[in-house]
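Engineer: The following comprises the amino acid sequence and a computationally predicted model.
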Amino acid sequence: MAGFETRDWDNAYENRGHIVGSTEIAEAWVKNAEAFRNLAKSDLNITTNDSGASRYDIFWPNDKPKGIFVFVHGGYWQITDKSTWSHLAKGAVDAGWAAVIPAYDLCPKVSIDNIIAMIATSINHAAKTIPGPIILTGHSAGGHLVATMCTTNTQLDHTVCERIKHVVPISGLCDLRPLLKTKINDALLLDWQTASALSPVLQQPIPNTRLTAWVGANERSEFLRQNRLLADMWHGLGANTQIIEEPDKHHFSVINGLEGQNSILMKTILNDI
């Protein structure tokens, strides 16, 4: 009698080992980010003076910004820093937006709850000085973090929520419960209760949420599943959602479109804003 398939959950959520040239790609991120910072008009390491020491970078367009474009980086809530991702502001800046890239302390030094609070604090702070609509994007764990900004449990100010026109988790991890079966959780320290409470798929989206769940078509099956799951769940709760699986993109290349204002990713993000 055939048994059920045994899943290797660590392998299911492993990206680096399944992407050819992953080390070189990661090294290029750092170089490209530094090169962009050296050329861009920016204000770096803005602090919000809260107890959690939230901080962020702003990259400015040449003219008055059309609004705020937020990008939150990934790394399973436990690796990398905002300085690795500066170049991903380029498409938004070239399109006339002020690009905000928040930093956050990493697990296990802090909890995911703490990280969510830090991201919200940075966005609230930036929104006080930059008028106009707000777009939220984030990659992988960053996709999770921007999705949490758009639930009824959000820590964003009400007036800030009203300005959000589009949220685009890219390869977002929006159901944390499967991670309980992985070594990733050694640093996250989640249990069933906290994983459920922090999963956007189990939360109510704020009214008038517009969500595009974006993922690379060549990504691991769990990222494809999670991407569909968030859009399907929130659609059933009244949000305006769409699912896009970008052809020929894997977990690391799927964010490349953020560098160009005319990429299909950026055109989709900015459509009708």
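Structural biologist: Looks like it came in fine. Numbers count the residues shown, from 1 in each chain.
Engineer: from here on, contacts and neighbour counts on C-alpha atoms
Structural biologist: Noted.
Engineer: residue boundaries of the strands in the stretch 1-150 of the chain?
Structural biologist: For the stretch 1-150 of the chain, applying DSSP state E, counting those that start in this stretch gives strands covering 41-47, 55-60, 68-72, 98-102, 134-139.
Engineer: Spatially nearest residue to Ile25, not counting backbone neighbours?
Structural biologist: Closest residue to Ile25 apart from its sequence neighbours, by Cα to Cα, 6 or more residues apart in numbering: Phe252 at 7.7 Å.
Engineer: Contact partners for that neighbour?
Structural biologist: Neighbouring residues of Phe252 by Cα atoms under 8 Å, 6 or more residues apart in numbering: Ile19, Ser22, Ile25.
Engineer: how far away is the nearest residue to the second one once chain neighbours are set aside from Trp29?
Structural biologist: This means Ser22. Nearest non-adjacent residue to Ser22, counting by Cα to Cα, 6+ apart: Arg16, 5.7 Å away. Going from Arg16 to Trp29 by Cα to Cα, to the nearest Å gives 14 Å.
Engineer: and here's the other structure:
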Amino acid sequence: MTHPDIPGIGGRDGFGWKPVTDWDAAYSNTGAIPGGMDYPARWVAQAAAFRASARMEADIAYGDTPRERLDLFLPEGRPKGLAIIVHGGFWLAFDKSVWSHLAAGPLARGWAVAMPSYTLAPEARISRITAEVGRAIACSAARVEGPIRLTGHSAGGHLVSRMVCEDGPLPEDVLARLERVISVSGLHDLRPLMNCEMNTGLKLDLAEATAESAALHRPVPGKQITAWVGGDELPEFLRQNDLLASVWTGLGAAVTCHHEPGRHHFDVIADLTDADAPLTRALLG
């Protein structure tokens, strides 16, 4: 399936970018990663084990619909600030309960961690999901004082990038506290996804894909932004990562581009469980 308005783009061939001929394969991490089907069950088990001993406030409502809920994990003592982790799943899958263990690294460094769910496609369009995440961040910020650091993975990387677009949904007082954003394996230009079978659920048209693509917006001035991706990821995820860094650098933003060696799409986010891992240090400083 090829959308007539979107050019063929893909991985490097030594002289440029190879055209993509199979868009579904270009974004299929499960098919590209050995044992890819086993990761979701592993995440669920790790998250459940972590929640069993964590200090947390569960299922805090930030809106009226069933999935507008967040979990807030609290460190020992007064938090240094608030870290917010937004999950991925192509806006079609997962919820906060699958990723609880990712709070371990920031908690060990003394930060509170908020982890929201959001309404999934096809029940919600991506524009609605963006608005929900903005409300979740505002709700979390009202509960924890201090600086805010924001990260998200894959679709979550898209959503956290949208928070620092000039037309993003964050209230001014919350945006003023937001110091640093790390988009991990983020999707920053949504137009190619119209070529994928997943668009049956996403229901992206060209107008919404353009409006919800962070790389097609101007960034809020004065924020530290990192586009972080696994060095072993699929070419389209490498391109999507580097695209945001390239475009936003050209617009004057303080953007860092990082390829983490030896990491693929399913394990690149796992470093948040470790207080001393490069990703955790980059997020919290």
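Structural biologist: Ah, there it is. For clarity, every value in this text was computed on a predicted model and none was experimentally measured.
Engineer: before we move on, back to that, with neighbour numbers in mind, choose between Arg16 and Trp29 of structure 1.
Structural biologist: Per other Cα atoms under 10 Å, whichever of Arg16 of structure 1 and Trp29 has more neighbours is Trp29, with 17 against 14.
Engineer: For the aligned partner of the more buried one in structure 2, list the residues it contacts.
Structural biologist: Trp29 of structure 1 maps onto Trp43 in structure 2, with residues paired by TM-score structural alignment. When contacts are counted by Cα under 8 Å, 6+ apart, Trp43 of structure 2 touches Val98, Trp99.
Engineer: Ok, Gly63 of structure 2 next?
Structural biologist: Arg69, Glu132, Arg135.
Engineer: check contacts around the second one.
Structural biologist: I take that to be Glu132 of structure 2. By Cα under 8 Å, 6+ apart, Glu132 of structure 2 lies in contact with Gly63, Glu68, Tyr118, Thr119.
Engineer: Now a PyMOL select for only the buried ones of those residues.
Structural biologist: Buried residues among the contacts of Glu132 of structure 2 (16 or more other Cα atoms under 10 Å), as a PyMOL selection:
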select buried, resi 68+118+119
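Engineer: For stretch 166-185 of structure 1, buried residues please.
Structural biologist: 166-180, 182, 184-185.
Engineer: Report the aligned residue range of structure 2 for that stretch.
Structural biologist: Counting by TM-score structural alignment, stretch 166-185 of structure 1 corresponds to residues 180-199.
Engineer: what's the answer for stretch 81-89 of structure 1, then?
Structural biologist: Taking TM-score structural alignment, stretch 81-89 of structure 1 hits residues 95-103 over in structure 2.
Engineer: Ok, stretch 140-154 of structure 1 next?
Structural biologist: Going by TM-score structural alignment: stretch 140-154 of structure 1 matches residues 154-168.
Engineer: tell me how far the matching stretch is from the chain's mean position?
Structural biologist: 8 Å (Cα atoms, centre = their mean, to the nearest Å).
Engineer: Identify each buried residue in it, please.
Structural biologist: Applying 16+ other Cα under 10 Å to stretch 154-168 of structure 2 flags 154-165, 168 as buried.
Engineer: Among these, find me the one that's closest to Glu233 of structure 2.
Structural biologist: Ser154 (11.5 Å; Cα to Cα).
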